[in-house]
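J.: Show me the folded form of this:
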Amino acid sequence: MEHRYGIAVSPGIAIGPALVLDSEGVLISHRTVPPEQADAEVARLYRALDETAATARADRERMTARLGSALGNIYGAQQSMIESGWLREQIEVRIRAESYSAEYAVSRVIRDMVKRLEEVIALRTNSGASDARRSVTEFIDVERQVLSALLGHPGNPFANLTEPVIVLANDLMPSDTADFGPRTIHAFATESGGNTSHTAILAGALELPAVVGIGRFLTDVSGGDTVIVDGSEGVLVIDPDEETLAKYREKRAKLLTRQDRYEHLRDKPSVTADAVPVPIRLLGNIELAQEAAHCLDRGAEGVGLYRTEFLYLNKSAHPTEEEHYAAYASVLGTLGSNRPVVIRTLDLGADKFSSVSGAVANEKNPFLGLRSVRLCLRQRELFVTQLRAILRAGLLGDVRVMFPMISTADELRQCKTLLNDVKEELEYAGIPFKRDLRVGTMIEVPSAALLADVLAREVDFFSIGTNDLIQYTLAADRNNEHVANLYSPADPAVLRLIRMVVQAAQKEKEHGKRAFDVNVCGEMSGEPLYIPLLVGLGLRQFSATPRKIPEIKRVIRELRIPEAEEVARRALAMESASQVTSYLRDHLRKMLPSEAVD
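T.: This is a model prediction of the structure:
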């Protein structure tokens, strides 16, 4: 049994067999077979090894003819490894002595060898370590090839799952997790990643327990091994013993009971405990159209952030206007015509790529490169297609459009100009659309926060995207576990920028004599710890992953505005994130003494 620790990004506990994506990419569903099947398993093993060796031989000949013997010999080394009598003997011994399936025996033998090589790497000099690292890569590649042959060269690893699994990988792209379903994927854990990566956000949306940024662990686990993912504490347990299994089963049952505790709040108003209660609007963040139902289930008053880039993933061509329209219509059909739906325009680039988007995947600094509205203004056909669909869908309900990653006033004005051009095109073509569509902008970079008073004159609402605002303010990549200690929502610099945005909006509301909403839609808005602080800063609208809404409502209904304002005043006077976080935890414990506060 081994415990590994990473970043908790989506709460919950899952127990089940591992599906290791870095090597086999398939589920080894049976670790053992009846002893009488040993001969058949050995025969399967030898057929798979022979097939894999033949493929390596053919690859060696082809690459030698094309690129010379030096590169061709790489495949020759793999061929020799696969044909090695020692390797075959070791795998066969596991099948016969321990009744392992052929697949599990292959994975276990090779993983044990890889683990020993990793220990050698840790002791050697750079030159000696490099040879060992190459051997590790070759062994894992051989494992992948042999398993693929044993399992009939499966394609999509999730297509034919017959039991729920826990996905383990070095890293996952949003396109990987887009196919995850809660009935077949119960959790995931990765070696890389950060707590606000979009993969982590999607895990929250799908309500899958997840831990990321664990560091190297994949060589210690094989497909089919029992693992535990604790997405609340950031723990991965590999091959747990019976005592540990019992402990986590009990913990999982208690966690489910705690979640049920808030269900009675679903239909209660989200208002403070003041003598004259102050209403706080709670909205849901969604990635996929079907998540709109989650918003209703958890008592959300609408959708505050509909991330639309997932329409572009796993596609061989751009989504059409009708595909956009159908997705938006589905959300509106679920929520009804009176609940707001804020559609954020395409936000690809940085850590989100699509083969058809036009985003540049190999930029040296993608978070500062061609992403979001910069990409849309460069690839205008993408932008126009989406804006047409949003304007048309506006007739179905309370639709609003929001532009992400705005960094200058000119950039925002270009987006508004293009929106007006699209309106004229629809008008000319006689296509019905919503003429008075409300327009908003995300506040995600410091320049936008500093220019909030200027931007407020251009739009109808703000939505503060705290995930990006934090990383750009603190110059800490939100996906990089090495600087996770710097990335903090409680940093005083971040709090001062949020206050600046709220003050600009309040001033615009007073001077402009119009409604002007300010929403918070980043992960910060879904954490009960920060709700008193944000309310004290003047925020009256939050948008979060639907499952977070009952817990947020619980905090709001115990909160009083003067108390929240005092929390904000004290926090703003502090000099470090650690001071603010400690203070907020103490306050929340006093406010909710019966609740566990992390």
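J.: Going by C-alpha atoms from here, please, whenever you check contacts or count neighbours.
T.: Fine.
J.: So Arg56 versus Ser23, what's the distance?
T.: One thing to correct before we go on: residue 56 is Ala, not Arg. 17 Å (CA to CA, to the nearest Å).
J.: Same question for Ile140.
T.: The value you get for Ile140 to Ser23, if CA to CA is used, is 6 Å.
J.: ok, now Thr162?
T.: According to CA to CA, Thr162 and Ser23 sit 20 Å apart.
J.: Tell me which of those two has more neighbours.
T.: Counted by other CA atoms under 10 Å, Thr162 and Ser23 do not tie: Ser23 has more neighbours, with 22 against 10.
J.: just checking, that one touches Glu143?
T.: Yes. Assessed by CA atoms under 8 Å, Ser23 is found in contact with Glu143 at 6.9 Å.
J.: How is Val518 assigned, secondary-structure-wise?
T.: Here Val518 takes the strand state, with states given by DSSP: H, G, I helix; E, B strand; the rest coil.
J.: residue contacts, it?
T.: 461-464, 502, 505, 539-541 (CA atoms under 8 Å, 6 or more residues apart in numbering).
J.: Let's see that with 10 Å instead.
T.: Taking CA atoms under 10 Å, 6 or more residues apart in numbering, we find Val518 in contact with 440, 442-443, 460-464, 501-502, 505-506, 538-542.
J.: All the strands of the stretch 251-400 of the chain, residue numbers only.
T.: 281-286, 303-307, 340-344, 398-403 (DSSP state E, counting those that start in this stretch).
J.: Among those strands, which comes closest to Asp239?
T.: Counting by CA to CA, Asp239 lies closest to strand 281-286 out of those; the figure is 34.4 Å.
J.: and the angle from that closest one to strand 303-307?
T.: 20 degrees (axes from the mean of the first three to the mean of the last three CA atoms, to 10 degrees).
J.: And Leu236, how far from Asn519?
T.: 35 Å.
J.: Looking at those two now, which is surrounded by more residues?
T.: Each of Leu236 and Asn519 has its neighbours counted (other CA under 10 Å); Leu236 has more, 28 against 25.
J.: mind checking the SS state of the more buried one?
T.: Relying on three-state DSSP, one would call Leu236 strand.
J.: Likewise for Ala14?
T.: strand.
J.: For it, which residues are in contact?
T.: So Ala14 contacts 165-166, 185-188, 208-210, 227-231, 236, 248-249, 252 (CA under 10 Å, 6+ apart).
J.: Give me the common contacts of Ile140 and Ser23.
T.: 107, 219.
J.: Which parts of the stretch 1-150 of the chain are helices?
T.: For the stretch 1-150 of the chain, helices defined by DSSP state H, counting those that start in this stretch occupy the ranges 38-67, 69-83, 85-98, 102-123, 126-150.
J.: Let's see this one next, to set against the first:
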Amino acid sequence: MQIKKGIPVSPGVAIYPALVLDAEDQPIPRRSVSASRVPHEHERLDQAIAASIDELEQLRQQTATALGEELAKIFDFHQGMLRDEYLIKQIRAIVDADRVTAEYAVYQATHRLAETFLQQERSYLRERVSDVYDLQKRILKHLVGYTRTELSQLTSPAVVVAHDLTPSQTAALDKTKIKGLATDAGGRTSHTAILAHALGIPAVVGLGSITRQIASGETVIIDGHQGQIIIDPDAAKLMEYRQELRRMAAMEDTLGELSKLPAVTKDGTKVNLLANIEFPSEIPPAIHNGAVGIGLYRTEFLFLAADNEPAEQEQYETYVEAIRNLDGLPLTVRTLDLGADKLTHQMTLAGGDTHERNPFLGCRSIRLCLQNLPLFKTQLRAILRASTQGPVKIMFPLISNIMELRQAKMILNDVMEDLDEQGIEYARDIPIGIMVEVPSAALQARAFTREVDFFSIGTNDLIQYTVAVDRGNERIASLYSAAHPAVISLIKEIIRAGQRAKIDVSLCGEMAGEPEFTMLLLGLGLRCFSITPPAIPEIKRILRSVNIEQCQKVARRVSAFDSDREVLNYLRDELGKVVPEAIGGRSARY
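T.: Next up is the predicted model:
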């Protein structure tokens, strides 16, 4: 048995035989043509490109119908490349200069383009390599009939293991046959990762050399929660994960009942359960699961899915769709939370050079927005205009000092004044909040309460910055722990500061959706959880099984521990006493 760690991009668990796709491309042999045949090769190229554009338009429409217009924009990037005169001229030039077939020219030109993308400093551009190969395969299919293994030919369920999947392949996956994805390449913001998440297929990417370590037919466990791939699991590991699947299935069976019940503790304390989403299409299932609003709407996928900066009207329409899907429930919109390295080269940024040695400590999130006011103001205008359609809150990410917040609020006021001058309506009492995810902001929480209407604790980054651990670094991943006493102390102080100032405090990091921490967070005073929609029923079941006095005792006891292992063991023991089935096989994986 081998366990490999990668980057989790879509949650869930799958246990199935592996289908390993070839990692290497099939090279196209060089074949010369006579001078008289060159015009014919140009004609073949034009026909293949036209057929490819038609196919992409069909795929775009299918994706828009199945997953929404926002995700369908991924294929605008592909169509744009096929209409790029510079690329077409390069292919034609190879045919003319070397007197070779159109397919060989396409193969050569696209490989050169892929190499150019790979050499870019910005990760966004490096991750577009799979898009280039997607186009290459599509054009070659029309020229010579060559394509990758057709996943649609699968006759039984499997997990797909590949060097990488193209966005077209991912969008066309049959969820009844493809139960999980594992790839050598890829990152959290690749188009393939975005589509896998939207499809609800458990996926782990960035595994390095997983295609060389798994044989087709070999049993594989994909754990999309923890970013783990378990190859040839032993009997104990299989039993553990099968128990987890049964537990998850049992939870789904009680979903309808739980979604209708109020989120209150045994002693009558009300708790708000909100959902974290990326797309408006996720709202109906989140409400079905019991969410009473959206505590975190991540807007960065509007920028990642498009080749150019999304226009104000485009953003406005997306926000309005989300508001209408909520039908009066609140929506908290987080402004752009990306680094400059993730934006496309068409998105003009102040300062020009976007290369940074350490993007996590660089120009990202609110810092990026404050240095690129046209981009920031466009998003704020779209949010404000949409706020007339229902209850909306605005949340600024990665605030690290008071002056950053004041500057962001000043820009928001400028946008409001512009809308007033133009006679455009917006909600004038729109609540403003911040994500508390930097230790400096957590330590200054009391000062921030005088400046905002609410806090949302972003534990993913708060943990990372507090314990100085890159959560995507496999070598030190074990040091990244929500149970670290220092992290718990910061959360306690943030909640306390909010209570004293009588402002709302929620927690929107992954920690909020982990059952082990529910009693602790309740005991610390948290009364609003914002979590991934599938986790809502389980968290609701736990909070309905406890009373606040129990939880406060747990919080007091935890404050005496000085290691994360002590904290975790104690929290699991206490949860096991209240809801034994909530623990299941988790202890071996955390």
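J.: I'd like to know which of the contacts of Ala14 of the first structure are part of strands.
T.: Per DSSP state E, strands hold the following members of those: 165-166, 185-188, 210, 227-230, 236.
J.: Now tabulate those residues in JSON lines and tack on distance to Ala292 of the first structure.
T.: Shown next, in JSON lines, are those (distance: CA to CA, whole Å):
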{"residue": "Val165", "distance to Ala292 of the first structure": "26"}
{"residue": "Ile166", "distance to Ala292 of the first structure": "25"}
{"residue": "Ile185", "distance to Ala292 of the first structure": "20"}
{"residue": "His186", "distance to Ala292 of the first structure": "21"}
{"residue": "Ala187", "distance to Ala292 of the first structure": "21"}
{"residue": "Phe188", "distance to Ala292 of the first structure": "23"}
{"residue": "Ala210", "distance to Ala292 of the first structure": "22"}
{"residue": "Val227", "distance to Ala292 of the first structure": "31"}
{"residue": "Ile228", "distance to Ala292 of the first structure": "30"}
{"residue": "Val229", "distance to Ala292 of the first structure": "27"}
{"residue": "Asp230", "distance to Ala292 of the first structure": "26"}
{"residue": "Leu236", "distance to Ala292 of the first structure": "31"}
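J.: Can you give me every residue that contacts Ile82 of the first structure?
T.: For Ile82 of the first structure, the contacting residues are 48-54, 56, 76, 88, 139, 142-143, 145-146, by CA under 10 Å, 6+ apart.
J.: Buried only: go through these for me.
T.: 48-53, 56, 76, 88, 139, 142-143, 145-146 (16 or more other CA atoms under 10 Å).
J.: Include distance to Ser192 of the first structure when you put those residues into CSV, please.
T.: Converted to CSV, those look like this (distance: CA to CA, whole Å):
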residue, distance to Ser192 of the first structure
Ala48, 32
Leu49, 32
Asp50, 35
Glu51, 34
Thr52, 30
Ala53, 32
Ala56, 31
Gly76, 32
Arg88, 33
Phe139, 21
Val142, 23
Glu143, 22
Gln145, 24
Val146, 26
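J.: Gln579 of the first structure: which of these is nearest?
T.: Checking these one by one against Gln579 of the first structure (CA to CA), the nearest turns out to be Phe139, at 48.1 Å.
J.: Setting aside sequence neighbours, what's the nearest residue to that closest one?
T.: Distance criterion CA to CA, 6 or more residues apart in numbering; nearest residue to Phe139 of the first structure, sequence neighbours excluded, is Ile110 at 6.5 Å.
J.: Now which residue in the second structure aligns to Thr272 of the first structure?
T.: Correspondence of Thr272 of the first structure to the second structure, assessed by TM-score structural alignment: Thr265.
J.: about what we covered before: just the contacts of Val518 of the first structure: which are in strands?
T.: 440, 442-443, 461-464, 541-542.
J.: Columns distance to Phe158 of the first structure on top of these, output as TSV?
T.: Putting those into TSV (distance: CA to CA, whole Å) gives the following:
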residue	distance to Phe158 of the first structure
Gly440	38
Met442	35
Ile443	37
Phe461	41
Phe462	39
Ser463	36
Ile464	36
Gln541	38
Phe542	34
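J.: Select from these the one having the most neighbours.
T.: Ile443 (31 neighbours).
J.: in terms of contact, does that residue touch Val520 like I think?
T.: Yes. The criterion here is CA atoms under 10 Å, and Ile443 of the first structure meets it with Val520 at 9.3 Å.
J.: Common neighbours of those two, please.
T.: Contacts common to Ile443 of the first structure and Val520, judged by CA under 10 Å, 6+ apart, are 462-466, 498.
J.: and which of those residues is nearest to Ala132 of the first structure?
T.: Thr466 (42.8 Å).
J.: By residue count, what's the longest helix in the second structure?
T.: helix 38-67 (DSSP state H).
J.: Look up the counterpart of that one in the first structure, residue range please.
T.: Following TM-score structural alignment, helix 38-67 of the second structure has no partner segment in the first structure.
J.: So what's the gap between that helix and the chain middle?
T.: 29 Å (CA atoms, centre = their mean, to the nearest Å).
J.: now swap in stretch 213-232 of the second structure and tell me
T.: For stretch 213-232 of the second structure, the distance to the chain centre is 21 Å (CA atoms, centre = their mean).
J.: so the match of Thr272 of the first structure touches Val271, yeah?
T.: Yes. With contact defined as CA under 10 Å, Thr265 of the second structure counts as touching Val271 (7.7 Å).
J.: Map Thr332 of the second structure across to the first structure for me.
T.: The pairwise alignment with the first structure assigns Thr332 of the second structure to Val342, based on TM-score structural alignment.
J.: which ones are touching that match?
T.: So Val342 of the first structure contacts 283-285, 302-307, 398-402, 438-440, 463 (CA under 10 Å, 6+ apart).
J.: how much space is there between the residue nearest to Ser80 of the first structure when sequence neighbours are not counted and Val93 of the first structure?
T.: Of all residues not flanking Ser80 of the first structure in the chain, Ala53 sits nearest, at 7.9 Å (CA to CA, 6+ apart). The gap separating Ala53 of the first structure from Val93 of the first structure is 20 Å, by CA to CA.
J.: Could you do Asp586 of the first structure as well?
T.: Distance from Asp586 of the first structure to Val93 of the first structure, by CA to CA: 58 Å.
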